[in-house]
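K.L.:
quick one: sequence plus predicted model below, questions after.
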Amino acid sequence: MDLGDLRAVGTALSASQVLSAYRAGLFPMGLGESGAGPIGWWAPRRRGVLRTGELRVAKSLRRSARRFEWSVDQRFPEVIAACADSGRSGAWITPAVVDIYSELHDRGHAHSVEVLREGELVGGLYGVAFGSVFAGESMFHRVSDASKVALLRLVEILDAVNSEVPWIIDTQWQTPHLESLGVSEIDGFEYLQALGRAESGPHSQVFLTQ
């Protein structure tokens, strides 16, 4: 992370505060070791986004996807726990963060996509949805391609909504891995404009019907 993307520092963290921050283009991440406090509120100058029609899906991934089952919001606690595993490189999800996003899930704002093989959770992702925005927080995999399949299924869910407002997935920063999947960088001000358009969209409602 680039400290030039840091907008504010605080100590308190609540579910309502986090949801309001997302709507303003901010997201929380601790400044201490492994995500410990104080809480930093971030808005990257170059924002990573995946937009409608831009997901890159290799034929091999399409074939691989057929080997997995998937579900939505059925195993949120397991997904966020796997993403928070302290043994992962760059771990930053603290117990306090788990509690906040679990509350957001209980309130219908945070969602997970689970990828399974023979009933066993092998990958997934979670994030916060509002309007036509899905703010991705983290993903994990225990077998090859499982996190990519989670992203593929998320895009399929969003694509299924008939709306003139295009969806957008916020990945916060772009990484080489995400770039290979179609994530691009846009200027932070351009992101705020896209956020303003997408906030009125209906895509987040689809998670309530899965």
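P.N.:
Nice, thanks for sending it over. Note that this is a predicted model, so its numbers are computed, not measured.
K.L.:
please count neighbours and contacts with C-alpha atoms only from this point.
P.N.:
Noted.
K.L.:
quick one: contacts of the one helix or strand residue 48 maps to?
P.N.:
Per DSSP states H and E, residue 48 falls inside strand 46-51. By Cα atoms under 8 Å, 6 or more residues apart in numbering, the residues outside strand 46-51 that reach it are 166-174, 182-188, 191.
K.L.:
mind listing which of those residues are in strands?
P.N.:
168, 169, 170, 171, 172, 184, 185, 186, 187 (DSSP state E).
K.L.:
check contacts around the fourth one.
P.N.:
Applying Cα under 8 Å, 6+ apart, one finds that residue 171 lies in contact with 47, 48, 49, 50, 135, 136, 137, 183.
K.L.:
mind listing what's buried along stretch 96-115?
P.N.:
Neighbour counts using 16 or more other Cα atoms under 10 Å place 97-98, 100-105, 108-115 of stretch 96-115 among the buried residues.
K.L.:
next one: stretch 174-186
P.N.:
Buried residues in stretch 174-186, counting neighbours by 16+ other Cα under 10 Å, are found at 174, 178, 179, 181, 182, 183, 184, 185, 186.
K.L.:
for the nearest residue to residue 191 once chain neighbours are set aside, give its distance to residue 86.
P.N.:
Of all residues not flanking residue 191 in the chain, residue 47 sits nearest, at 6.8 Å (Cα to Cα, 6 or more residues apart in numbering). Taking Cα to Cα, to the nearest Å as the measure, residue 47 falls 26 Å from residue 86.
K.L.:
putting a second one here so we can go through both:
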Amino acid sequence: MFHAAGIRFPPPTTADATGLVAISAQMDADMLLAAYSQGLFPWADRPVRWYSPDPRAVFHLDHLTLPSNLPKLMRRGQFRCTYDQAFAEVMRGCASTHIADGEWITPTFLAAYGALHGRGHAHSVEVWQGDALVGGLYGVQIGGLFAGESMFHRVPNASKAAFHALVHQLRWQAVTLVDAQVLNAHTARLGARDMPRSMYLRRLKAALAQPTQGSGARWPTTLPPSAPPRSA
């Protein structure tokens, strides 16, 4: 069992067939920063399990498959998207949506990622209809790495709108590595693809050394109109 005092995990190459690298009795913001910078992420609580699967799912920002009608919905004002305005509420929305998959967004996760958000390394995208939060997502940013954690929606297309807003933000910042962790049907439809872990770790090393405007700072509430996303 890994203990928090060292903040040094076993190498990802020691993972078992499921991708499990280490188990810890606790989790905090320092452990999260250490884990993501070493190619790991947490999954499940009591105890906390740390994974580095092979292959690793990633998004390539120039090869995405967003719904063709989504820009029109955004222009019509069906959704309003913001950044870092309701981080805890987004996490709770993700927790309630995915409870059927196992209650892994526990109070331990809420506290640790909330502390990381306070340091400017965990971010949220919120999707609103009027004053109602109808969708969103959250993830972790360190340098040029953004690791997506979870998303939710309460009305059709809201999670896709959140992803569209995330892509806008990451392109604006020139983020180079977008981690989707494990490929599933939803992320595959959005354009995620598997990458060998060895290649992911090489890309991670380069991304961590990349300075970006949003790593370690709160994202601007909305993107300036002078910084449109590149065409996908």
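P.N.:
Arrived safely. Note that the structure is a prediction, hence the values are computed from the model and not measured.
K.L.:
and the TM-score between them?
P.N.:
The TM-score (TM-score structural alignment, normalised by the length of structure 1) is 0.89; 201 aligned residues with a Cα RMSD of 1.8 Å.
K.L.:
related to what we said a few turns ago, now do the strand holding residue 48 of structure 1 against strand 168-172, angle only.
P.N.:
Per axes from the mean of the first three to the mean of the last three Cα atoms, to 10 degrees, the angle that strand 46-51 of structure 1 makes with strand 168-172 is 150 degrees.
K.L.:
what lies in contact with the helix or strand that comes right after strand 46-51 of structure 1?
P.N.:
Counting by DSSP H and E, the next helix or strand C-terminal to strand 46-51 of structure 1 is helix 59-65. Contact with helix 59-65 of structure 1 is made by 145, 148, 149, as judged by Cα under 8 Å, 6+ apart.
K.L.:
quick check: longest strand of structure 1.
P.N.:
strand 120-130.
K.L.:
for residue 155 of structure 1, what is the enclosing helix or strand?
P.N.:
Judged by DSSP H and E, residue 155 of structure 1 forms part of helix 146-159.
K.L.:
matching residues in structure 2 for that helix?
P.N.:
Under the alignment (TM-score structural alignment), helix 146-159 of structure 1 falls on residues 158-171 in structure 2.
K.L.:
kindly report the same for stretch 194-202 of structure 1.
P.N.:
Counting by TM-score structural alignment, stretch 194-202 of structure 1 corresponds to residues 203-211.
K.L.:
what do you get for stretch 108-117 of structure 1?
P.N.:
The aligned range for stretch 108-117 of structure 1 in structure 2 is 120-129, by TM-score structural alignment.
K.L.:
distance check, the residue nearest in space to the middle of structure 2 against residue 69 of structure 2.
P.N.:
Nearest to the mean C-alpha position of structure 2, counting by Cα atoms, centre = their mean, stands residue 148 at 1.6 Å. The spacing between residue 148 of structure 2 and residue 69 of structure 2, counted by Cα to Cα, is 23 Å.
K.L.:
so the helix or strand hosting residue 116 of structure 1 versus helix 146-159, what angle?
P.N.:
For residue 116 of structure 1, the enclosing helix or strand under DSSP H and E is strand 110-117. Per the same axes, to 10 degrees, the angle that strand 110-117 of structure 1 makes with helix 146-159 is 130 degrees.
K.L.:
which strands and helices sit next to strand 110-117 of structure 1?
P.N.:
strand 69-72, helix 76-83, helix 95-106, strand 120-130, helix 146-159 (3 or more Cα pairs under 8 Å, 6 or more residues apart in numbering; DSSP states H and E).
K.L.:
for that strand, give me the average deviation versus structure 2.
P.N.:
In this overlay with structure 2, the average offset of strand 110-117 of structure 1 from its partner residues is 0.5 Å by mean Cα distance after the TM-score superposition for structure 1.
K.L.:
chain center to that strand, what's the gap?
P.N.:
Put simply, strand 110-117 of structure 1 sits 12 Å off its chain's centre (Cα atoms, centre = their mean, to the nearest Å).
K.L.:
who touches that strand?
P.N.:
For strand 110-117 of structure 1, contacts defined as Cα under 8 Å, 6+ apart pick out 67-76, 79, 101-102, 104-105, 121-129, 146-147, 149-150, 153-154, 207.
K.L.:
now the buried members of those residues.
P.N.:
Using 16+ other Cα under 10 Å, the buried ones in the contacts of strand 110-117 of structure 1 are 68-70, 72-73, 75-76, 79, 101-102, 104-105, 121-129, 146-147, 149-150, 153-154, 207.
K.L.:
the counterpart of residue 26 of structure 2 in structure 1: neighbouring residues, count only.
P.N.:
Mapped onto structure 1 by TM-score structural alignment, residue 26 of structure 2 lines up with residue 12. Using other Cα atoms under 10 Å, the number of residues around residue 12 of structure 1 comes to 9.
K.L.:
same check on the one 10 residues further on?
P.N.:
Other residues within reach of residue 22 of structure 1 by the criterion other Cα under 10 Å amount to 20.
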